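Undergrad: Sharing a sequence plus its predicted fold:
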Amino acid sequence: MQYVGTTEVIQDYDSMRTALGYEKISFAGVSYGTFAGMSYAARYPERVDRFVLDAVLPHGAPPQALVTTQTAAVNRLVQRADALCQTDPACPFYGQGNGSVLQAWETVLAQSIQAPLPALSCGPGTGCNSPVTPSDLRQAATLVLTSNPDFPLFSIGLNESLHGDASVFAYRPDRDIRETVVAPLLCSDFELDDDLKTFAGFNNLSVNSNSSDPLKIIYATNWQLLLQCTVWPFPVSPSIARVTLPTDLPLMWMTSDFDLNLPTELTTFAWQQASQSTLVIRHGDDHTSILIPPPATAAGNLARNFLRTGTMPEPSTNVNVTVIGPGGTRGPVPGAYDVPTGCSCWRYEQY
């Protein structure tokens, strides 16, 4: 377990390159794979050909940024659920006006604080717990909106909760299983200062995110993962993740406006350290862009073309994608109601 971090991974990458007889490699990394990809590029820049880094975990971002950006992102996604309800007749809040989903969330959360909510489908032998506490509600809402957000399920869950059944938001132990995979990766790379290993220091990561959390969701997956890293038993070098990796390599960085797993601000932070790189922004939801199926393939097509031909797209913008060239400046994240909505609702798991 001590030797499964990025330091070892990029050594393995280069061993494979040598075994295959390649002078350079091309690479498409998504999510945590972007961290390894950039680590490889920084260590072996002369061996880099065409690199696409999609939904980025950046080097040098402080732990506070990992929590604050994710807190802001989940609030944006509740707004995205609300935006979809303005146009989707199947939404239980359709026709109730802008902000109806946000109001429902605030009402359900307030009710759960007064008293835990019943979950009629849950209990012994069901795989989910009843009743639903505020902490359950906050965690489940975040998980429903993670990766490929299921906006219809989120809205249905709120409506059912208002009518006495919060089963959609009940705690399910199996949801924690995936974090057993992520935690060793993150913790073997991210050295934490001693103050974060105290309750006060850890709690401040959340307190300092309050200004980004008008809906009082509080829970952030990165916050929980960092908690697990406070008890990582092996030494970690701060040089792995805690320092930025500036580069003049012509890389392609990709992000989507409303990614919750690795919020778009993190990709922007990494791209700003890369003076000759291009930023591709997919206007929409979901985690990563290369893997998104039709009809939202415009950004992924740009990446695939670059990997095949080496031709970087020129700066441009349209309703689906914005491309910002080297030396450009990214504006604010678009408003949740300003980007067209649509729910493909393909998922790795069903809640």
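TA: Yep, that arrived.
Undergrad: drop to CA atoms for contacts and neighbour counts, all remaining ones
TA: Fine.
Undergrad: Show me where the stretch 51-200 of the chain has its helices.
TA: Ranges of helices within the stretch 51-200 of the chain are 63-85, 100-114, 134-144, 151-162, 179-187, 199-207, based on DSSP state H, counting those that start in this stretch.
Undergrad: Give me the packing partners of the first one, helices and strands only.
TA: What that stands for is helix 63-85. Contacting helix 63-85 under the criterion 3 or more CA pairs under 8 Å, 6 or more residues apart in numbering; DSSP states H and E are the following elements: helix 100-114, helix 151-162, helix 199-207, helix 221-229, strand 252-258, helix 264-271.
Undergrad: most packed of the ones you listed?
TA: Burial of the helices and strands packed on helix 63-85 is given as mean neighbour count (mean count of other CA atoms under 10 Å); strand 252-258 ranks first at a mean of 27.
Undergrad: What number of residues are in the vicinity of the residue lying closest to Ser147 once chain neighbours are set aside?
TA: In space, Ser147 comes closest to His287 once its chain neighbours are excluded; the distance is 4.7 Å by CA to CA, 6 or more residues apart in numbering. His287 is surrounded by 26 other residues when neighbours are defined as other CA atoms under 10 Å.
Undergrad: go on, Gln70?
TA: Here the count is done by other CA under 10 Å, and Gln70 has 29 residues near it.
Undergrad: just to revisit the earlier point, ok, so what distance separates the residue nearest to Ser147 from Pro149?
TA: Taking CA to CA, to the nearest Å as the measure, His287 and Pro149 are separated by 9 Å.
Undergrad: Out of the helices of the stretch 51-200 of the chain, flag the one nearest Arg43.
TA: Closest to Arg43 of the helices of the stretch 51-200 of the chain, according to CA to CA: helix 179-187, at 19.0 Å.
Undergrad: which other residues reach that closest one?
TA: For helix 179-187, the surrounding residues in contact (CA atoms under 8 Å, 6 or more residues apart in numbering) are 1, 4-6, 225-226, 228-229, 232.
Undergrad: structure B:
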Amino acid sequence: MDTRRLLRTSALALATAGLLISGCSGGSSSPGASASASTKDGGLAPASALQPYYAQELKWRPCGAPGFECSTMKAPLDYDKPDGKSIKLAVARKKATGPGKRLGSLLVNPGGPGGSAVGYLQAYAGIGYPAPVRARYDMVAVDPRGVARSEPVECLTGKEMDAYTQVDQTPDDAAEATRLAASLKNFAAGCEKRSGAILPHVSTVEAARDMDILRAVLGDEKLTYVGASYGTFLGATYAELFPDRAGRLVLDGAMDPSLPSRQLNRDQTEGFETAFQSFATDCVTQTDCPLGTESAADASTRLKAFFAALDAKPVETGESRKLGESLATTGVIAAMYDEGAWPQLREALAAAMDGDGAPLLALADSYYEREGDGSYANLMYANAAVNCLDLPPAFTAPAAVQSGLPEFEKASPVFGRGFAWASLNCAYWPTPATGAPHRIEAKGADPIVVVGTTRDPATPYKWAQGLAEQLDSGTLLTYEGDGHTAYGRGSDCVDTAINTYLLEGTLPPKDKRCR
């Protein structure tokens, strides 16, 4: 299991299923300082220095499915040196279809960090968002710096990544802990070797400043935005930096930027335990449940025993890779993002317990975005690069993880050990963190809708409560249900509330709850 702290929306179910949690703030300056020093054309730098970026004209070309256009936007590689090198960012849009008056651009981000916003737009948002929204808005996406089509961070070869994903992440002794630490060091070294020039410049603050350039280039006075999962932190950061330019923002599956990395990881461990208990409670009522038909507690015991058996003896998958504990745990985690995947998980667990690890391996591969040819998308690489820049590491050495195991195992008897050890990932990162946990208030911003799902595994509901409380203009919309994020996932109540806000500017009633 690799818990690279990835957050992603589940709108595409397992096609875009993600990993674990992200960090919080980042950038070369504190966000508060950036906001207070902002100028009309974009933040800390003098207006003249950033003016060429804000004045650029995008050249659009057809791309992907009919109706979609793509372009390339430039931004400073280093906002402290705007006259220096630039970076190219991939942008895509699908123009408003009508009827009705066009309301401007609606920027979307699916989370990660590391998720491709352009891919999300083309595969889902541009065709799957509610028709009234697509009729009135140009649907727009930009791959954040270091992600997918925007000068992607690269770290390992496909074979190296295969080996990395199979490392035992629940070490039983000092030797295994040393091997895990060595794999994390090797991952970080690969990123520095292949992408060292961009690693210091992929923070969330910088990505938010890029969004403001895009807002201006598109001709919008204010940013209209729907961010899911990690995308909520990106959107909240934008509102903090540019409160006067923050329009209608929807932050779905919200993060709490005030929490340090260790607490974020622990909270998410608890979130996945809550989600698994919901799955287990349902599973034991099904005739095909491979974890028994007695109780959720019994199902947890059986799954933990199964993981231990795989740790001792992996099962065959029909290819050179075998299904060990790490990949099996990753496969289970992938299915927690969307309750629609529960039947698939039951079948995969049953097959693995019968000696065929291929279905559960397929779930793990979807989580890592591993292609059939053995190559990987840059999701995991960008995820680590942003996370490790945005927040100081949760743990700095194996001994620190050992001391923290009890609290993680209390949060989740099934997943706690693996999540605790995975929290060591940023300890060996070559670029020091530039961000720190802090409250985001965004005073002066227009009303912002924060959405939380009560049994969300990746972004626990209390994070949405925390962000809505911090934001000076935040309004919390609650979805009582399972899965990661809520908009566009089957709740007419949620969708109607958000559509009304986006189209009319009318906020959901205070303390609105949907089922």
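TA: Sure thing, it's come through. All figures in this text were calculated on a predicted structure; none of them were measured in a lab.
Undergrad: TM-score them against each other, please.
TA: The TM-score (TM-score structural alignment, normalised by the length of the first structure) is 0.74; 304 aligned residues with a CA RMSD of 3.1 Å.
Undergrad: OK, contacts around the residue nearest to Ser147 of the first structure?
TA: Shown here is His287 of the first structure, whose contacts under the criterion CA under 8 Å, 6+ apart are 31, 55, 146-148, 256, 259-262.
Undergrad: Tell me the secondary structure of the residue nearest in space to the middle of the first structure, please.
TA: The central residue of the first structure, meaning the one whose C-alpha is nearest the mean C-alpha position (CA atoms, centre = their mean), is Asn261 at 1.4 Å. Remark: Asn261 of the first structure carries the secondary structure label coil [criterion: DSSP: H, G, I helix; E, B strand; the rest coil].
Undergrad: how near is the alignment partner in the second structure of it to Leu106 of the second structure?
TA: In the second structure, the residue paired with Asn261 of the first structure is Ala458, using TM-score structural alignment. Distance, Ala458 of the second structure to Leu106 of the second structure, by CA to CA: 25 Å.
Undergrad: Next: Asn499 of the second structure.
TA: If you measure Asn499 of the second structure against Leu106 of the second structure using CA to CA, the figure is 12 Å.
Undergrad: Leu476 of the second structure now?
TA: Taking CA to CA as the measure, Leu476 of the second structure and Leu106 of the second structure are separated by 21 Å.
Undergrad: Not counting sequence-adjacent ones, nearest residue to the equivalent of Ile448 of the second structure over in the first structure?
TA: The alignment partner of Ile448 of the second structure in the first structure, by TM-score structural alignment, is Leu251. Closest residue to Leu251 of the first structure apart from its sequence neighbours, by CA to CA, 6+ apart: Ser277 at 4.8 Å.
Undergrad: what number of residues lie near the one you found?
TA: Neighbourhood size, Ser277 of the first structure [other CA under 10 Å]: 21.
Undergrad: In the second structure, what residue corresponds to it?
TA: Taking TM-score structural alignment as the criterion, the aligned counterpart of Ser277 of the first structure in the second structure is Gly474.
Undergrad: Quick check, that match in contact with Ile448.
TA: Yes: with contact defined as CA atoms under 8 Å, Gly474 of the second structure and Ile448 form a contacting pair (4.8 Å).
Undergrad: how about the strands of the second structure, start to end?
TA: Under the criterion DSSP state E, the second structure contains strands at 7-8, 61-62, 68-76, 86-94, 104-109, 111-112, 137-142, 223-228, 246-252, 448-455, 474-482, 513-514.
Undergrad: Ok, which of those strands comes nearest Glu441 of the second structure?
TA: Of these, nearest to Glu441 of the second structure by CA to CA is strand 474-482, at 8.7 Å.
Undergrad: Mind giving me the packing neighbours of the closest one?
TA: Contacts of strand 474-482 of the second structure with other secondary structure elements, assessed using 3+ CA pairs under 8 Å, 6+ apart, are made with strand 448-455, helix 461-470, strand 513-514.
Undergrad: Turn these into a markdown table, including distance to Ala75 of the second structure.
TA: Rendered in a markdown table, the data for those read as follows (distance: least, CA to CA, whole Å):
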| stretch | distance to Ala75 of the second structure |
| --- | --- |
| strand 448-455 | 27 |
| helix 461-470 | 29 |
| strand 513-514 | 40 |
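Undergrad: I'd like the distance between the equivalent of Pro243 of the second structure over in the first structure and Ser209 of the first structure.
TA: Aligned by TM-score structural alignment, Pro243 of the second structure pairs with Pro45 of the first structure. Summarising the geometry, the distance separating Pro45 of the first structure from Ser209 of the first structure, computed by CA to CA, is 36 Å.
Undergrad: So between these two, which is more surrounded?
TA: Neighbour totals were compared for Pro45 of the first structure and Ser209, and Ser209 leads with 19 against 15 (other CA under 10 Å).
Undergrad: what residues are up against that one?
TA: Contacts here follow CA under 8 Å, 6+ apart; on that basis Ser209 of the first structure touches 67-68, 71.
Undergrad: Could you identify which of those residues has the most neighbours?
TA: Taking other CA under 10 Å to define a neighbour, the member of the contacts of Ser209 of the first structure with the most is Thr71, carrying 30 neighbours.
Undergrad: how near is the counterpart of it in the second structure to Ser423 of the second structure?
TA: In the second structure, the position corresponding to Thr71 of the first structure is occupied by Thr269, as judged by TM-score structural alignment. As for Thr269 of the second structure, its distance to Ser423 of the second structure is 11 Å (criterion: CA to CA).
Undergrad: again with Ala163 of the second structure
TA: In terms of CA to CA, Ala163 of the second structure sits 19 Å off from Ser423 of the second structure.
Undergrad: Please apply the same query to Asp210 of the second structure.
TA: The separation that Asp210 of the second structure has from Ser423 of the second structure, given CA to CA, amounts to 29 Å.
Undergrad: Tell me which of the contacts of Ser209 of the first structure persist in the second structure.
TA: Counting by both residues aligned by TM-score structural alignment, their matches' CA atoms under 8 Å, the second structure reproduces these contacts from the contacts of Ser209 of the first structure: 68, 71.
Undergrad: Which member of the contacts of Ser209 of the first structure is positioned nearest Leu205 of the first structure?
TA: Out of the contacts of Ser209 of the first structure, the one with the shortest distance to Leu205 of the first structure is Val67. That distance is 6.6 Å, counting by CA to CA.
Undergrad: which residues sit in contact with the closest one?
TA: 205-206, 209, 220, 222-223.
Undergrad: at 10 Å what do you get?
TA: Under the criterion of CA atoms under 10 Å, 6 or more residues apart in numbering, the neighbours of Val67 of the first structure are 73, 205-206, 208-209, 218-224, 226, 263.
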